[in-house]
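> give the three-dimensional model of this entry:
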Amino acid sequence: MPTPNQTPRRVVVTGLGATTPVGGTAPETWEAILAGRSGVRTLTQDWVAEHELPVTFAGQLHTSTDQVLTKVEIRRNDPSGQYALVAAREAWADAGSPEVEPERLGVAIGSGIGGVWTLLDQWENLRTRGPRRVFPLTVPMLMPNGPAAAVSLDLTARAGAHCPVSACASGAEGMGLALNMIRNGRADVMVCGGTEAAIHALPIAAFASMTALSNRNDDPAAASRPYDIDRDGFVMGEGAGIMVLESEEHALARGARIYAEIAGVGMSSDAYHITAGEPEGAGAARAMEEAVRDAGLTMRDVVHINAHATSTPVGDLAETKAIRRAFGDHADDIAVTATKSMTGHLLGAAGALEAVLTVLALHERTVPATINLDNKDPQIDLDVVTGGPRRLASGDLAAVNNSFGFGGVNVALAFRSHG
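Model prediction:
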């Protein structure tokens, strides 16, 4: 553990993995995001019509897990666990499968909802076929920490297998936890992020009932439209985003390729409303300020924000106010993007995926554009990137990724370029 006078260890990103509505891997996802392709489409499953769902589209996974996992792995893991395994294995391989003692390797993978498919499928088994037909692995498959446990077992990670559950901030909180575990000496390497597989009739019906979802059934690809004057709700998505983090000294010692430094994390809670964020963005602003301060940066160092920006009328405006509150006039100089316009909202995996995209934006010095922004809300006084990717300047750059969740949870991650 670092002493009070000891500088915390720097932590770097050496591996990236993702399975998303727009790509089966992190590179495929990044390429689709830069091209401005939407992964939102009409749902064709029988249960959509069976339950007469008012919303009939979502950002479904681009690549089925049966192309990557074995039949046994699929049988023994809820889809949320499957997604985590796919993305974690990709990230681990991308990092070069580092040699590390199991006791120095940890996992922190969040999920906002957990194994909803397992829970409801096995309830149906119980109801229609009796208790003897309930699958023996139901409990480890439905528990939210099931994906973290599965990845821990897969990689023999013994420094900890943690699962933050903080709604749509879960994945980002997992990355913040991983950052601090390495800083505090609990681990040298962490596999972290978020996963979610909640495109199911019940969550869709529940979100629609609270009028949180867009109802553009006739034009799914244009439904997620952050900052647009005609935005009418978020679009559900699914998938996982995973990073491999290492202490800088560990990464340099083995000659690892370093994408960026994860430099700071900020967390706060609104204590305002169970679902609505504080409308003036005070808590969200505090999270951003804390992340930048924790990173040893100034607010003027930040050149890019991957915003939470879910495409809800109230939420997008509150985050805009938060960015203005945190950055002041410097907000005019920050390139903002809203990648949920293409992927939809991955709930507990959203912040993790968007952190992966933030790292790639720094590494490639390119900010993706927001799509479906046809008529910008005049109250959104931010420099939102549209019309195509934007190149960033050379030199040392810093970026922030925002994630906010039901319960008033706010998480901001600060990244900086490396080398």
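> rest of the way, CA atoms for contacts and neighbours
Noted.
> run through the residues that contact residue 320.
281, 380, 381, 382 (Cα atoms under 8 Å, 6 or more residues apart in numbering).
> so which of the residues you listed is the most crowded?
Neighbour counts for the contacts of residue 320 peak at residue 281, which has 22 neighbours (criterion: other Cα atoms under 10 Å).
> how near is it to residue 325?
8 Å (Cα to Cα, to the nearest Å).
> residue 368 too?
Counting by Cα to Cα - residue 368 and residue 325 are separated by 24 Å.
> same check on residue 291?
Residue 291 is 14 Å from residue 325, by Cα to Cα.
> when these two are compared, which one has more neighbours?
Each of residue 291 and residue 325 has its neighbours counted (other Cα under 10 Å); residue 291 has more, 26 against 19.
> what's the neighbour count on residue 123?
Residue 123: 16 neighbours (other Cα under 10 Å).
> mind telling me what element it is part of?
helix 116-129 (DSSP states H and E).
> tell me the buried residues in that helix?
116, 117, 118, 119, 122, 123, 125 (16 or more other Cα atoms under 10 Å).
> now swap in stretch 103-120 and tell me
Buried residues in stretch 103-120 (16+ other Cα under 10 Å): 104-119.
> which of those lies closest to residue 228?
residue 112 (26.6 Å; Cα to Cα).
> just the strands in the stretch 151-300 of the chain please.
Applying DSSP state E, counting those that start in this stretch to the stretch 151-300 of the chain gives strands spanning 161-162, 189-196, 239-247, 260-269.
> helices or strands up against the shortest one?
The elements that strand 161-162 packs onto, with contact taken as 3 or more Cα pairs under 8 Å, 6 or more residues apart in numbering; DSSP states H and E, are strand 105-110, helix 146-155.
> ok, residues contacting the shortest one?
Residues from elsewhere that reach strand 105-110, judged by Cα under 8 Å, 6+ apart: 84, 144-145, 147-148, 151-152, 156-166, 170-175, 177-178, 187-195, 242, 348-349.
> just the buried residues of stretch 314-329, please?
Applying 16+ other Cα under 10 Å to stretch 314-329 flags 314-327 as buried.
> which among the residues you listed gets closest to residue 34?
residue 316 (21.9 Å).
> show me where the stretch 251-400 of the chain has helices.
282-294, 313-327, 340-343, 350-364 (DSSP state H, counting those that start in this stretch).
> could you list every residue that touches residue 62?
Residue 62 is in contact with 19, 20, 21, 22, 23, 24, 39, counting by Cα under 8 Å, 6+ apart.
> can you count the residues close to the residue lying closest to the second one once chain neighbours are set aside?
If the residues on either side of it in the chain are set aside, residue 20 comes closest to residue 239, at 4.7 Å by Cα to Cα, 6 or more residues apart in numbering. Neighbours of residue 239 under the rule other Cα under 10 Å: 36.
> this one as well, want them side by side:
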Amino acid sequence: MHRVVVTGTGVISALGNNTPSFWQSLISGVSGIQEMVNVDISQIRFKNAAQVRNYVPEDNFAARDIDVMDRFAQFAVLAAREAVAAAGIEWTPDLRETAAVVTGSCLGGRGTEEAGYWELFHNGKSRVHPYTIPLGMSNAGTSHISMQFGIEGPAYNLSTACASSAHAIGHAFWLVRSGVAPLAIAGGSEAPFFLGGLKAWEAMRVISKDTCRPFSAERSGLILGEGAAMLVLESLEAALARGACPLAEVVGFGMSADAGHITQPVAKGPARAMRLALRDANLTHEQIGYINAHGTATEANDRIETTAIRDAFGAHADKLAVSSTKSMHGHALGAAGALEAVASILSLKHGILPPTANFLTPDPACDLDIIPNQARAATVEACLSNSFAFGGLNATLAFKSLP
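Next up, the predicted model:
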């Protein structure tokens, strides 16, 4: 069994199109939530979202590549490029043959599919784009990352709604820890801003009409986000042997299913995922100083997650710092867990805990230390990152700081 470390991260999000800008926005408490652009908001009851701004595909990809890459797949490759460059990976034939790519995306390229079907059903076209299937498939990000670096080892995508990229990182961690793969690129990507998808979210009545206020008494729902985040995972011995400087150690992964309701969460499943992550990491309650919460700002989720944290940690829950970075980068669905994993890793690395932005009034049902509005300097030994999905699928990652 190998110790597994993170040696590089890559991000594109509403908070910035690389890791440094993402991190600076997080610790500044800057929200990336604005009125939507490039969408006809006259047909939608909510107007705000956390979109990637100032992104021009032609600045990053050749025209022939753009033709076969949906926006979500472009995001995946851009984040992977940054992560690999930051890790300083030198690709040898053996490494290319054995490295892994594990991604998470719950929607894939549905925006491209919708555009094609609109032409078919409304504009009288008799055919769709010849690459509609490869553009739309959820594993397209995985495949394009694999092709970008010539990676021939295990490569797959997980689609477990809002837990997709947390599950992906956990699986990649297990691959590297067990020795199945010496290195893995893992994370998630999502691009959910197309009319049909937005109308579907509107119908669920869980979207806020103003902003995202996790754990606040005034919370009124989630705010959708988009983007991607990728991590480079490798064994500690390999990283040190090549002179890399690990950012943090991945020490545990827990997952569970509520086996209850398709949309309504319960506390038992999330609490079990946290306990399993602690067991997998061989960590005590007292070693955890921070939790990056799932924290969607819906009435049910925040209350249930508070109960789950108290169930999992008992009296130590009162000593935990907890925040939801969705208050700034929005809920990026299948990419959310990866964005939050990067936030957690950088919190350990820099000794700064990002805040829960947009917070107004404490909710007695969410009686945790939720780091309201301003980042907090804190030396934390280990932390958890929670991702809880529709369908009752839960994933918790455990990270530990390194000297």
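> picking up where we left off before, which of the strands of the stretch 151-300 of the first structure is buried the deepest?
strand 189-196 (a mean of 35; mean count of other Cα atoms under 10 Å).
> residue range for that strand in the second structure?
Strand 189-196 of the first structure corresponds to residues 183-190 of the second structure when matched by TM-score structural alignment.
> repeat that for stretch 356-371 of the first structure.
Under the criterion TM-score structural alignment, stretch 356-371 of the first structure matches residues 342-357.
> swap in stretch 311-323 of the first structure?
Residue span in the second structure matched to stretch 311-323 of the first structure, by TM-score structural alignment: 297-309.
> what's the match for residue 245 of the second structure in the first structure?
In the first structure, residue 245 of the second structure lands on residue 257 (TM-score structural alignment).
> just residue 222 of the second structure next, same as before
In the first structure, residue 222 of the second structure lands on residue 234 (TM-score structural alignment).
> that match and residue 309 touch, don't they?
No: in this structure, residue 234 of the first structure is not within contact of residue 309 by Cα atoms under 8 Å, at 9.1 Å.
> contacting residues around the alignment partner in the second structure of residue 406 of the first structure?
In the second structure, the residue paired with residue 406 of the first structure is residue 390, using TM-score structural alignment. By Cα under 8 Å, 6+ apart, the residues touching residue 390 of the second structure are 161, 162, 262, 263, 264, 265.
> now swap in residue 182 of the first structure and tell me
Counting by Cα under 8 Å, 6+ apart, residue 182 of the first structure has contacts 9, 11, 188, 189, 190, 246, 247.
> residue 320 of the second structure now?
Residue 320 of the second structure neighbours (Cα under 8 Å, 6+ apart): 288, 289, 290, 291, 368, 369.
> equivalent analysis for residue 227 of the second structure, please.
11-14, 51-52, 72, 75, 189-191, 332, 335.
> now do 7 Å
12, 13, 52, 75, 189, 190, 191, 332, 335 (Cα atoms under 7 Å, 6 or more residues apart in numbering).
> now the farthest one out in the second structure, which residue is it?
residue 124 (38.5 Å; Cα atoms, centre = their mean).
> on that earlier part again, among the helices and strands packed on strand 161-162 of the first structure, which is nearest residue 71 of the first structure?
Using Cα to Cα, these put helix 146-155 closest to residue 71 of the first structure, at 15.2 Å.
> which residue numbers in the second structure go with the closest one?
Using TM-score structural alignment, helix 146-155 of the first structure lines up with residues 140-149 of the second structure.
> now do the matching stretch: distance to the chain's middle.
Its chain's C-alpha centre and that of stretch 140-149 of the second structure lie 18 Å apart, by Cα atoms, centre = their mean, to the nearest Å.
> same check on stretch 186-197 of the second structure?
12 Å.
> what's the span of it, first residue to last?
25 Å.
> same deal with stretch 95-114 of the first structure?
Termini of stretch 95-114 of the first structure sit 27 Å apart (Cα to Cα).
> swap in stretch 292-304 of the second structure?
15 Å.
> ok, stretch 303-311 of the first structure next?
The first-to-last residue distance of stretch 303-311 of the first structure comes to 22 Å (Cα to Cα).
> circling back to that earlier point, out of the contacts of residue 62 of the first structure, which end up buried?
With burial judged by 16+ other Cα under 10 Å, the buried subset of the contacts of residue 62 of the first structure is 19, 20, 21, 22, 23, 24, 39.
> mind checking how far the second one is from residue 154 of the first structure?
When Cα to Cα is applied, the distance between residue 20 of the first structure and residue 154 of the first structure equals 21 Å.
> what's the answer for residue 54 of the first structure, then?
39 Å.
> so which of these two has more stuff around it?
More neighbours surround residue 54 than the other of residue 54 of the first structure and residue 154, with 16 against 12 (other Cα under 10 Å).
> residue in the second structure paired with that one?
That one, residue 54 of the first structure, aligns with residue 45 by TM-score structural alignment.
> am I right that that match sits in a strand?
No: checked against DSSP: H, G, I helix; E, B strand; the rest coil, residue 45 of the second structure lies outside a strand; its state is coil.
> nearest residue to it other than its sequence neighbours?
Computed as Cα to Cα, 6+ apart, the closest residue to residue 45 of the second structure that is not its neighbour in sequence is residue 202, at 7.0 Å.
> tell me which residue of the first structure lines up with the one you found.
So residue 202 of the second structure corresponds to residue 208, using TM-score structural alignment.
> next, count neighbours for its match.
Neighbour number of residue 208 of the first structure under other Cα under 10 Å is 18.
> what does residue 173 of the first structure give?
Going by other Cα under 10 Å, the residues that sit close to residue 173 of the first structure add up to 34.
> residue contacts, the residue mapped onto residue 343 of the first structure from the second structure?
In the second structure, residue 343 of the first structure lines up with residue 329, judged by TM-score structural alignment. Residues in contact with residue 329 of the second structure (Cα under 7 Å, 6+ apart) are 13, 14, 15, 31, 32, 50, 225.
> quick one: those residues as JSON lines, columns for distance to residue 323 of the second structure too.
Shown next, in JSON lines, are the contacts of residue 329 of the second structure (distance: Cα to Cα, whole Å):
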{"residue": "13", "distance to residue 323 of the second structure": "18"}
{"residue": "14", "distance to residue 323 of the second structure": "18"}
{"residue": "15", "distance to residue 323 of the second structure": "17"}
{"residue": "31", "distance to residue 323 of the second structure": "14"}
{"residue": "32", "distance to residue 323 of the second structure": "16"}
{"residue": "50", "distance to residue 323 of the second structure": "18"}
{"residue": "225", "distance to residue 323 of the second structure": "17"}
